[in-house]
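>>> Got a sequence here, can you model it:
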Amino acid sequence: MKIEVEKNSLLNVDAESLVIGIFENIEDSKHLIDEIDAKLDGSINERIEIGDFKGKMGQISTIYTRKKIPAKRILLVGLGKKEDLDYERIRRVSGIVIKKIRDSEVKKFKIWLMGLEKTDLKVEEIARAITEGAILGNYKFYIHKTEKLDEIKLVEEFSVVYNDLIDEIKNGIRSGQIIAEATNFSKDLTNEPANIATPTYIAEQAKKMADELGIKCNIYGEKEIEEMKMGSFLSVARGSNEPCKLVVLDYNPNENLETIVLIGKGITFDTGGISIKPSMGMWEMKQDMAGAAAVIGALKAISQLKSPLHIVGITPLTENTPGGRDPNLPGDIVKSRKGKTIEILHTDAEGRLILIDVLDYANEFKPKVVVDIATLTGACAVALGIYASGLFTTDDDLANKLIEAGEETQERLWRLPLWKDHEKIMESKIADVRNINPNRKEGAGASNAAGFLKHFIGDYRWAHIDIAGTDLESKGKDYTPPGASGVGVRLIVQFLKNWGKKSG
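Take a look at the predicted model:
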């Protein structure tokens, strides 16, 4: 999508549609209304007086200007109460607007910079929120459609207009566009079916992106992974006929910079293995690589935003199927890269098996912080639903920083327990650890999974994010269409942005 900045006065904007945000307390927007109404013979005030427009959040009302001003239409969009306006609400309003414009088959529009009446909001961040909401809300995944393509409507271009502060607006648009397009890139990877988005395909897409942006990218196959002694990862991979891959994206490799490692679970399709899943809903398991897609998308954004950190993204990629040459069997014992042995009691607890070898491999980069993100447990989805991802860490400061980034992006996190009990319960009688606690009555599946991972971390600060309930948007929201949600990209980028400010 093409996005422009235009310096102009309100009444001189020439557009097919000009979007103007109006607060629910009309007095808070009176200066805008009166300026336009002086040319439109009171059309806006009349609409307000008869109750056709009340400024409620997301309400839209169209006024045709009849050539009294250059803009052909004014779209009044409700911002709700002034005291409730924040960047998330601006994103939501922008997403609502883009869908309204798109459905009217208008390809271009302009939007007057909204929200300046709320003095605690920054111009740059307002412009970023407008941009993110528009690009994310305009997203559609349709590349496999061959029919009715003429019915697919997308907005091609919009402009943010204001009479001042153009540099701040440009900066906000640039960052918003980078982050939103990286999120949509992540969505594309996740929405692809498993017969296309194989480990090889995802590795190739990551390499193509990395080459375009100057990110160092290494892709390792089974032989190299075996040489790295990643026995736990390979125990899952050898259940599939699709070759596994390990992708390592290395941005800003400089020994003088703080290193943060991001790890994303990349199960490109999860049947459950020998412990096979029920067939109903199994098609959603193509999205079991959403963590990997989030990490790849985050690296795409981070490199363009020129983060002052050394960021390494690692994604182990494989299917979990029972049809390969040597699938895991319940009761098998395998050896991890760290040297610990794992009793595999359930082959559908495979995500943790591929993550643990990478958590140990992360030590090679001498990181200060490691964050892994994974669609790991149905238990987390049961606990938190679609409303928040689960956060597990014993580091209070790291937890607070991640939660703050989640609030800023509204990719919210909720911290769940990670106690020594959850590590202890994952110990095995015949191996070092087991991959599940078979006593279902004891519950705490999400925390137990995090406790299992903790057995394999190194000498670094660590957090685990479980996105099992938030990776898929089934119905669609204001700026998140149905399908892959792209969760994690904006969260990680904001976390690193905040961290980079501290480091820079």
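>>> Only C-alpha atoms from now on, for both contacts and neighbour counts.
OK.
>>> report the longest strand in this protein, please.
Ranked by residue count under DSSP state E, the longest strand found in the chain is strand 310-320.
>>> Please identify the buried residues of that strand?
Residues of strand 310-320 classed as buried under the neighbour-count rule (16 or more other C-alpha atoms under 10 Å) are H310, I311, V312, G313, I314, T315, P316, L317, T318, E319, N320.
>>> next one: it to chain centre, how far?
Distance of strand 310-320 from its chain centroid, counting by C-alpha atoms, centre = their mean, to the nearest Å, is 16 Å.
>>> same for that strand, what does it pack against?
Counting contacts by 3 or more C-alpha pairs under 8 Å, 6 or more residues apart in numbering; DSSP states H and E, the secondary-structure elements packed against strand 310-320 are helix 199-213, helix 231-237, strand 245-251, strand 259-264, strand 266-270, helix 290-305, helix 351-361.
>>> Run the angle between it and helix 290-305 for me.
Our comparison of strand 310-320 with helix 290-305, counting by axes from the mean of the first three to the mean of the last three C-alpha atoms, to 10 degrees, yields an angle of 150 degrees.
>>> What are the boundaries of the helices in the stretch 401-504 of the chain?
In the stretch 401-504 of the chain, the segments counted as helices under DSSP state H, counting those that start in this stretch are 420-424, 445-454, 489-503.
>>> Just name the most buried of those helices.
For the helices of the stretch 401-504 of the chain, the stretch with the most neighbours on average is helix 445-454, a mean of 24; neighbours defined as mean count of other C-alpha atoms under 10 Å.
>>> Might one say that G58 is in contact with L76?
No - between G58 and L76 there is no contact, the gap being 9.6 Å when judged by C-alpha atoms under 8 Å.
>>> To check against the first, give me the structure of this:
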Amino acid sequence: MKFSIKTDHPEKQRSDVLVLGVYDSLKVAYDKPILSISTINYIASILKHGDMSGKAGSSLILYNVPGIKIPKILLIGLGKEKELDGKKYCAAVRAMIYALKKMDVKTISSYIQIAPVIESDIAWNIEHFINEVMDASYEFAELKTINKKTKKTFDFLVNVDKKNQKVAEAALKKSFALAKGIELTKTLGNLPPNICTPTYLGKKAQEIGKEHGMKIDVLDQKQIEKLKMGSFLGVAKGSRQPPKFIILQHNKGKKTQKPIILVGKGITFDAGGISIKPAGDMDEMKYDMCGAASVLGTFETIGLLNLPMNVIGIIPTCENLPDGLAVKPGDILTSMSGQTIEVLNTDAEGRLILCDALTYAERFNPEVVIDIATLTGACVIALGHHASALYSNDDKLAKDLESAGQISMDRVWRMPLWEDYQSQLDSNFADMANIGGRAGGSITAACFLSRFAKKYKWAHLDIAGTAWKSGKAKGATGRPVGLLTQYILNKIY
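Sure, this is the predicted structure:
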């Protein structure tokens, strides 16, 4: 996809199709008139025939409209004018893409982004226009050899008023970088686990680091053993794929600036270990590395934007498989922190690799640490697939993440992290158990992690319900790259 900001009048532009938004009142959407009276009247006369309702997502193609040199006009319904919020706007942009895919067009002159959206501005409109276009156009077909479709690409002329040109160009740069980060995250998640191994993730991190001038370390098993990460290594024992511990450093801020640390769970396939999962839908456990993928996607974005911040990514990555050497229920592991953990369920492995990463993060004296993980099925039961669960030991950090989620439309919902739940992790034989029972499963998982994050401000994002979709639309979503990027941007601007 190509995008460029334009300030031309639609009656002077040349492209294959002109895209306009239309309300359910059949009024063309704009913040000030962009068409001549005769053209508006002509479009209105066509719409009176009832071929288009103007309801959100509806569409109609007009040909050879008087006063317009562009041969086709695509009208996209926006619904009620006073109810055009961010969600409806994004849905309209997606409807535009679905309509364009059916048309024989290449260059698109779009004005849908100038429709006034509730509590937004032109920068927000353009950012979400580009992100929705890129998301709706994404296809994972790298491994198909039969009936492989040629991916359809478009050149978008994104039109704004001249006074908004600089703002729009900045929004384009930001949103395109974000879209590339989300695209990388989705592709990593969608790759099969026989390709996307811990070693593969390590190589991908090295590519990102080299491309953007970041410091990169990929530690092997011997180096991990020297760090005494017994909890992480306990999970990795059941696999023939060697574990990796990845550290990415984007050091573009002031030397005195404490870093933001992002920690991503990187289980490249989760069979559950000895506590093996049911066979149904087990293929989706390739998505158990989406936390790691979101960290790499965020680093791709901040690298493209060359943000003046110090940001560190930490990714513990391995497989969780059953084997003669695999950790067993009843085993006790010693974490890097020295705390001992009784493993009651080997399928609660994400917290076992994250806890050592959280301890490792202490050495960087961070401003904040945010871990991202497809951690619990209990989170999906609690919140479904709309919001990621947020836990934090710091109210300001939690509010900042909530705010970033609202702006990016990559929302979170804060969950309790009360001391009352900690006793569910009591063990007769170790400092703690790795599970706390079915009740409040997502909460007790966060409580477990909180025991390793006491020396800094910390937040945990459980993305088990938001990192991928099942069914016909099966695939990684790229969340929460938008949230994480917006959080970092909010720290700068």
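>>> on that earlier part again, right, and the helices of the stretch 401-504 of the first structure - which one's nearest L257 of the first structure?
Taking C-alpha to C-alpha, helix 489-503 is the member of those nearest to L257 of the first structure, at 8.8 Å.
>>> burial count for E151 of the first structure?
Burial of E151 of the first structure, expressed as a neighbour count using other C-alpha atoms under 10 Å, amounts to 8.
>>> Can you tell me how far it is from A129 of the first structure?
Taken as C-alpha to C-alpha, to the nearest Å, the spacing of E151 of the first structure relative to A129 of the first structure amounts to 28 Å.
>>> Save the buried residues of strand 310-320 of the first structure as a markdown table, and put in distance to V371 of the first structure too.
Written out in a markdown table, the entries for those read as follows (distance: C-alpha to C-alpha, whole Å):
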| residue | distance to V371 of the first structure |
| --- | --- |
| H310 | 14 |
| I311 | 11 |
| V312 | 11 |
| G313 | 10 |
| I314 | 10 |
| T315 | 12 |
| P316 | 14 |
| L317 | 17 |
| T318 | 20 |
| E319 | 22 |
| N320 | 23 |
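>>> quick check, nearest of the residues you listed to I69 of the first structure?
Taking C-alpha to C-alpha as the measure, I69 of the first structure lies nearest I311 of the buried residues of strand 310-320 of the first structure, at 50.2 Å.
>>> Please name the residues that touch the closest one.
Shown in contact with I311 of the first structure (C-alpha atoms under 8 Å, 6 or more residues apart in numbering): D250, Y251, N252, P253, T259, I260, V261, L262, L299.
>>> Likewise for L359 of the first structure?
For L359 of the first structure, the set of contacting residues under the criterion of C-alpha under 8 Å, 6+ apart consists of I263, F456, I457, G458.
>>> State the distance from it to E408 of the first structure.
Here the distance between L359 of the first structure and E408 of the first structure works out to 27 Å (C-alpha to C-alpha).
>>> next one: E46 of the first structure
For E46 of the first structure, the distance to E408 of the first structure under the criterion C-alpha to C-alpha works out to 38 Å.
>>> Of these two, which one has the most company?
E408 (17 against 13).
>>> and the more buried one, what pairs with it in the second structure?
Using TM-score structural alignment, the equivalent of E408 of the first structure in the second structure is I407.
>>> Could you pull up the residues touching that match?
Applying C-alpha under 8 Å, 6+ apart, the residues contacting I407 of the second structure are Q486.
>>> before we move on, what SS does I63 of the first structure have?
For I63 of the first structure, the assignment made with DSSP: H, G, I helix; E, B strand; the rest coil gives strand.
>>> Burial check on it, number of neighbours?
By the measure other C-alpha under 10 Å, the count of residues near I63 of the first structure is 16.
>>> give me every residue that touches it.
When contacts are counted by C-alpha under 8 Å, 6+ apart, I63 of the first structure touches S43, I44, R73, I74, L75, L76.
>>> average gap between the host helix or strand of the fourth one and the second structure?
If I follow you right, that is I74 of the first structure. Remark: I74 of the first structure resides in strand 73-80, with elements defined by DSSP states H and E. In this overlay with the second structure, the average offset of strand 73-80 of the first structure from its partner residues is 1.2 Å by mean C-alpha distance after the TM-score superposition for the first structure.
>>> who does that strand touch, helix- and strand-wise?
When contacts are defined as 3+ C-alpha pairs under 8 Å, 6+ apart, strand 73-80 of the first structure packs onto strand 18-23, strand 60-64, helix 87-103.
>>> Quick check: the helix or strand following the last one compared with the second structure, mean distance?
Where DSSP H and E defines the elements, the next helix or strand beyond helix 87-103 of the first structure is strand 108-112. Once the two are superposed, strand 108-112 of the first structure sits an average of 1.6 Å from its aligned residues in the second structure (mean C-alpha distance after the TM-score superposition for the first structure).
>>> Check which element follows strand 108-112 of the first structure along the chain.
Using DSSP H and E, the next helix or strand after strand 108-112 of the first structure towards the C-terminus is helix 123-137.
>>> thinking again about what came up before, which stretch among the helices and strands packed on strand 73-80 of the first structure comes nearest D332 of the first structure?
Among these, if distance is taken as C-alpha to C-alpha, the winner is helix 87-103, at 47.7 Å.
>>> can you list contacts of that closest one?
If you take C-alpha under 8 Å, 6+ apart as the criterion, helix 87-103 of the first structure is touched by 57-58, 60, 77-79, 107, 109, 115, 121, 125-126, 129-138, 153-155, 408-410, 478-480.
>>> Okay, buried residues for stretch 382-390 of the second structure please.
By 16+ other C-alpha under 10 Å, the buried positions in stretch 382-390 of the second structure come out as L383, H385, A387, S388, A389, L390.
>>> I meant stretch 94-104 of the second structure, not that one.
R94, A95, M96, I97, Y98, A99, L100.
>>> Looking at those residues, which is nearest Y421 of the second structure?
Checking those against Y421 of the second structure by C-alpha to C-alpha gives R94 as the nearest, at 42.3 Å.
>>> What spatial separation is found between that closest one and D217 of the second structure?
As judged by C-alpha to C-alpha, R94 of the second structure and D217 of the second structure stand 39 Å apart.
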